[in-house]
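1. Quick check, what structure comes out for this input:
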Amino acid sequence: MSNRTIPKIALVGNPNSGKSSLFNHLTGLNQKIGNFPGVTVDKKTGICHLDATHKAEIIDLPGTYSIYPNSTDEKIVFDILGNKNNPLHPDIVVVIVDASNFKRNLLLFTQLYDLHIPTVLVLNMMDIVEKTGLSIDEKKLSQELGVPVIPMKARRGKGVDVLKKTLLNDMDYHFSPIFEARSHAPEAIDAVKEMFSINEDYVAYQMLQQHRINQSLTKNEKNLLTDLVEKHNFSRDDLRRKETLDRYAAINDFIDGSVKENFTTLPKHWTQRLDRIFTHKIFGYVIFFLILFLIFQSIFAWAEVPMDLIDLTFSELATWLSETLPPGVLTRLLTEGIVPGIGGIVIFIPQIAILFAFIAILEETGYMSRVVFLMDKIMRKFGLNGKSVVPLISGVACAIPAIMATRTIENWKERLITIFVTPLMSCSARLPIYTILIALIVPDRSLFWFINLQGVALMGLYLLGFLAAIISAWFMKLILKSKERSFLVMELPTYKMPRWKNVGITMFEKSKTFVFEAGKIIFAISIVLWVFASYGPGDRMDKAEEVILAETQNQQLTEQELHNKIESYKLENSYAGIFGKTIEPAIKPLGYDWKIGIALITSFAAREVFVGTMATIYSIGETDDEMTIKSRMRREINPDTGGPRYTLATGSSLLIFYAFAMQCMSTLAIVYRETKGWKWPVLQLLYMSGLAYLCAFITYNIFS
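-> A predicted model of the protein is given here:
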């Protein structure tokens, strides 16, 4: 192992090889997620305690089938492993292969091995190997390959301790290249080695193969390599085909005698049998629909009790603080601004946790890949790339990583269409808005003993977002007139029982991210909003009591009614109220008042802020601190009608508006970054805002 204080260990493997499960076992909750330098690709790193005194930094590199990249994600692998000056260059590479697809998975291993980095081969999914009748002699295979070979069941954590011990030991590493790169292009490779002071033939060979897309090279270095390619007649495509054939020939030699197939004892292929059902052209969609139905029913049914408990806890906290702390501006800021604002987001932790738990289970079991396969058949009819399914499904969680995921789409026009329509998918940030508005306008009763109306309404909004996305994609296909088409190429993993530890980590991490990322915005906006809602220009606020007493001198009002009128007058004449009144004429056709208008503007920072804003606005001057935000919104009166503000018409209009409106300014920022200009983000904002306004207007008038 390296003499570094904390050595770097890179995890590399094919997609669906179990790399993420191994990363979770090695690092637990000691994970950090950021971006690789210069690109919008997720970088997952974590600290692993190899024993009581030694630890290592684990780097989870993007999944790839080959060292030759087809996307930005895959290009990261060679950029890091092929450049010793890269700060992320590892001391050891751990290659994880799906042992049940042994031969195909070994191609990547042979390429990485030739980079001349100490390597450990992990044979994952050995439980599946045992069931399929394959027999792998890992000791003999280790002798053939010249690297440690460790059998593992990563989802259950079996073999992880053996891997840690192996990483602690100094490996007896005798390098012998699998592919003799220099024999195919000796002069060109020698020239590169001399030019860049490289010792490894295969690294020099790959620089000739990938110099045009190698981000670590300067423009001048790329030009020099281009000259070398032309001078020495280095035929990249021909040599790549030759390399692949040579590697598979070597793989056949390696596994001869190490891997045996006993076809007489092969059990029934349960994965294939299940796929006949789950990917059926009719039943597959029915099952997927039923699973979605279960998820949205559960979001309401299972989360109701903890949500009510959290809501009541924050209300009682505000009451306790107002009674305990001395009266003053800071106490009012805390009880009327910060506590209600943060409470308005924390209340949705149960629903967010349930949503991501289901998503994690679907991914862990292997079913999510079937969903991608199923939906690909629909996507292609609307001009989308088969790979567009992944960003669209990811958009249910968050549009930002979903839009970043479009970089796997090689065709620029198809990628652009996917980026353009992905924000129409209802993300988790919309969930708080949906649930609180649905609770106000949809009765909490069941059609049958298990079908809750509120769950049906929630599922309908998610399906509406998907419908809007594919219809918008179809129109864009006509406008952009994209003739190129790509097809989805992916491997369907075998079905597995979910690893509950991984599900738990996903729930915890996603909920924590949701709360802290949204919480920072809500905390800041709650303070600013409270200030703007508590103060106004001139002496309007000071004269509030005088004005109201004059207006109501002939009315018989209780002390509470008089207090409410005074506080309402103050709010209307505050800076926030004046701003809300200014934009009210534009939103009144949708059934909204100035208070809702303020929330529409503030929620552009993050959709979750809508609930926090309403919690803050309805808490200003409120004497009954124990009332929950839902109760306050339900009690709100429309002065024009004398009835509830949140009627079926207004609530439905708001739901439709948020289903179609641009999610947040962060989404616009990531679209700008991915498209490298403001043209498409601005068009996207105008299109989605116009669509949201028009549909909300139609909805309000239908239900009025």
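
2. from here on, contacts and neighbour counts on C-alpha atoms
-> Fine.

3. List the contacts of stretch 181-190.
-> Contacts to stretch 181-190, defined as CA atoms under 8 Å, 6 or more residues apart in numbering, come from residues 201-202, 204-205, 208, 228-229, 232, 234, 239.

4. To compare against the first, here's the next sequence to fold:
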Amino acid sequence: MSAAPVAAELRVALAGNPNVGKTSLFNELTGSRHKVGNYAGVTVETREGAVAARWQPTRSVTVVDLPGTYSLTPVSEDEAVAFRCLHGDEGPPPDLIVLVVDAANLARNLYLAMQLCELGRPLVLALNMMDVAAEAGVPVDAAALARALGVPVLPTVARTGEGIAALVAEICRFGQVPWDMAEVRGRLFGTPLPAGLAALPPARARWLVAAQASETLGLTGATAEERAALAGVDAGELRALAAALVIGRYAEVDRALAQIGHRGGERAPAMDRSARIDRVLTHRVWGLLIFLVVMALLFQSIFAWAEPLMGVIEAAIAWLSGQVKAGLGPGLFTDLLTEGVIAGVGNVLVFVPQIALLFLFIGLLEDTGYMARAAFLIDRLMARVGLHGKAFVPLLSGYACAIPAILGTRTISSFRDRLVTIMMIPFMSCSARLPVYVLLISALFDGEARVGPFTQASLVLLAMYVLSTVSALAVGAIYKRTLLRSPTPALVLELPPYRLPRVRNTLLQVYDRTADFVRDAGTVILAMTVVLWALLSFPRPPEAVRAGDPVELVAALESPIEHSLGGQFGKLIEPALTPMGQDFRMGVAIVGSFAAREVFVSTLGLVYGIEADDEDNQPLRQALREAKAADGRPRYSPLSGLALMVFFVYACQCMSTLAVVRRETRSWRWPLLMFVSMTALAYAMAVGVFQVGRLLGY
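-> Predicted coordinates:
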């Protein structure tokens, strides 16, 4: 049987409410691995991909994943992105819209379907989460819904791939099936419009009414002719008309639900179970305590489970360095490989197991729906200090990386509230800080000491994350009451039902995120390491003994790197570092970390690699633990390590974050304020911790 001829390329937009599985469906259709989460606000910009060959499409299909939106009257930047794509304001509109709806929440999802029917673009409904609807006791008759709406309706379960093949086949039949929304559109367009607006295309006129009545940013796409038509309509009439249009859409939703016999008023058993669990997990007191215990267990497992593999990686790095030295012999190139590449990058790779475990546990908590409950708990506190309820989702993303978290603020409608959230995000302890924390904790704190069932190390790590979260909230409250004062918006947060995590997807996400970290180690960190190696190696100190020459007396140096450019700069800033308990070696590493926080670890690896004897290939953690000052006392203490970790909690040491803030705020004012204020606060807090600790006798 010969293959069907390939027709013209199709451009398909995936639209839908937040948290209905659009990104899961996009990943299945295209073979991508974009982040998904069991909470709203994960997707904030468009993504494109071709339908994968395994679905056997009969024509070329490009799929665009849009941010979630509840209606076509956008009230935030992410909804505006979806709006502009569907309307074709910034390019050709999609040939076909696939509206992804949550089968277990059909009544809420169909309002957007009615607006898309008004829009008049070819439409297919992907009735997603059919398994959840069946489990909840609210199964949906897809064929009956298709008759009620006049569009194809395909049942799917995006998490497992069920129904995707049929959906792709329906997409590829575009233009061949005479589905007609005329009956539904006729009822939706039944509400008469004023004369000036009646002359415009019906869908466009109704959007203008809604946009003008709610004064949202959606009106920015209106033409001069459309604005003139609106100007002739009384404001009160516009508001009444907008309300009538909304009532008409909901009436059509009710009609469609009644036509398919949908029992939308009954409470789903799955949500009943979730509600019973939530009585404990979202309790004002017990909920927060349980959340802290969960986080403590998470960090405890990170230390306990990752330690053996970290030891293996450290041993492998030491072995590799020894082999290179033995094979190449002494020389500048050998020093570059052993002291620069292997010691620098290798000491960052040591922390891959812990980073992978952190991503794994957070991914599982997200997939089950528990992180949405954590958002609810913190949202309650955020609302009390005047912060936007939607801010916690990007703040939560900040635990992984500040850059996508800042992009995630596009879900916030108010620019001032969005800016407050952007200024808070760098305080969240991202995964790049984890190697810094773990290095200092494992090197300077007693790994065997326990407090109840938890190790001292895990509790110190938990304390850094708690400190970062509390500090972010405090800073947000200050901005909200000073530079960015604005009313506190209402808290609206949708709690999804609890679900069993799909382990395969979570593991793929862990692999991708960990691979990104390793890729950074092999590119950005490697490049920085080579540059820093040169700065720490040249000029070299004068040799005390030369072959054939008498012994020359040379002024003793505390370290061979002191004579280098990097070492001289470290000694220059050492007086400013002493009050926070750090020496010039730490100063060099802190300065290097302004490019990326992980560079702190690689720079220390360079410093101690250059200072070490040729036969000494000890791990960096051991080198820090055993380092001695000139008077024979330990060079670093738990107190100095704690002060340095506090510095990294507050310091904005990531150039990429500042660049993204500049792009999102369209000004250098805010990234400069962020950098200066956070650096000053970090220094003051680190000095305070160290000096108070000394006064207390630590």
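
5. so what number do they get for TM-score?
-> Once the chains are laid over each other, their TM-score by TM-score structural alignment, normalised by the length of structure 2 reads 0.88; 671 aligned residues with a CA RMSD of 3.2 Å.

6. So which of the contacts of stretch 181-190 of structure 1 sit within helices?
-> 201-202, 204-205, 208, 228-229, 239 (DSSP state H).

7. Which one of these sits in the busiest neighbourhood?
-> Ala204 (27 neighbours; other CA atoms under 10 Å).

8. Ala605 of structure 1 versus that residue, what's the distance?
-> Distance, Ala204 of structure 1 to Ala605 of structure 1, by CA to CA, to the nearest Å: 48 Å.

9. same question, Arg430 of structure 1
-> 13 Å.

10. Mind checking which of those two has more residues around it?
-> Under the criterion of other CA under 10 Å, the comparison of Arg430 of structure 1 against Ala605 puts Arg430 first, with 23 against 19.

11. Tell me which residue of structure 2 lines up with that one.
-> Here Arg430 of structure 1 is matched to Arg433 in structure 2, going by TM-score structural alignment.

12. go on, Tyr113 of structure 1?
-> So, by TM-score structural alignment, Tyr113 of structure 1 is matched to Cys117.

13. host element of that match?
-> Remark: Cys117 of structure 2 resides in helix 106-119, with elements defined by DSSP states H and E.

14. quick one: which of the contacts of stretch 181-190 of structure 1 is nearest Glu561 of structure 1?
-> Set against Glu561 of structure 1, the nearest of the contacts of stretch 181-190 of structure 1 by CA to CA is Leu208 (80.4 Å).

15. quick one on the thing from earlier: so how many other residues sit close to the match of Tyr113 of structure 1?
-> Neighbourhood size, Cys117 of structure 2 [other CA under 10 Å]: 22.

16. Contact partners for it?
-> Contacts of Cys117 of structure 2 by CA under 8 Å, 6+ apart are 123, 181, 184-185.

17. Out of the residues you listed, which is nearest to Trp668 of structure 2?
-> Of all these, Trp668 of structure 2 sits closest to Leu123, with 42.7 Å by CA to CA.

18. any idea how far that closest one is from Val470 of structure 2?
-> Relative to Val470 of structure 2, and taking CA to CA, Leu123 of structure 2 is found at 46 Å.

19. Looking at the two, which is more packed in?
-> Leu123 (26 against 14).

20. what's the mean distance for stretch 680-691 of structure 1 versus structure 2?
-> In the superposition against structure 2, stretch 680-691 of structure 1 averages 2.4 Å from its aligned positions (mean CA distance after the TM-score superposition for structure 1).

21. which residues of structure 2 does that stretch align to?
-> Under TM-score structural alignment, the match for stretch 680-691 of structure 1 is residues 670-681.

22. ok, and for the matching stretch, which residues are buried?
-> Using 16 or more other CA atoms under 10 Å as the test for burial, stretch 670-681 of structure 2 gives 670-671, 674-675, 678-679.

23. Understood, closing this out.
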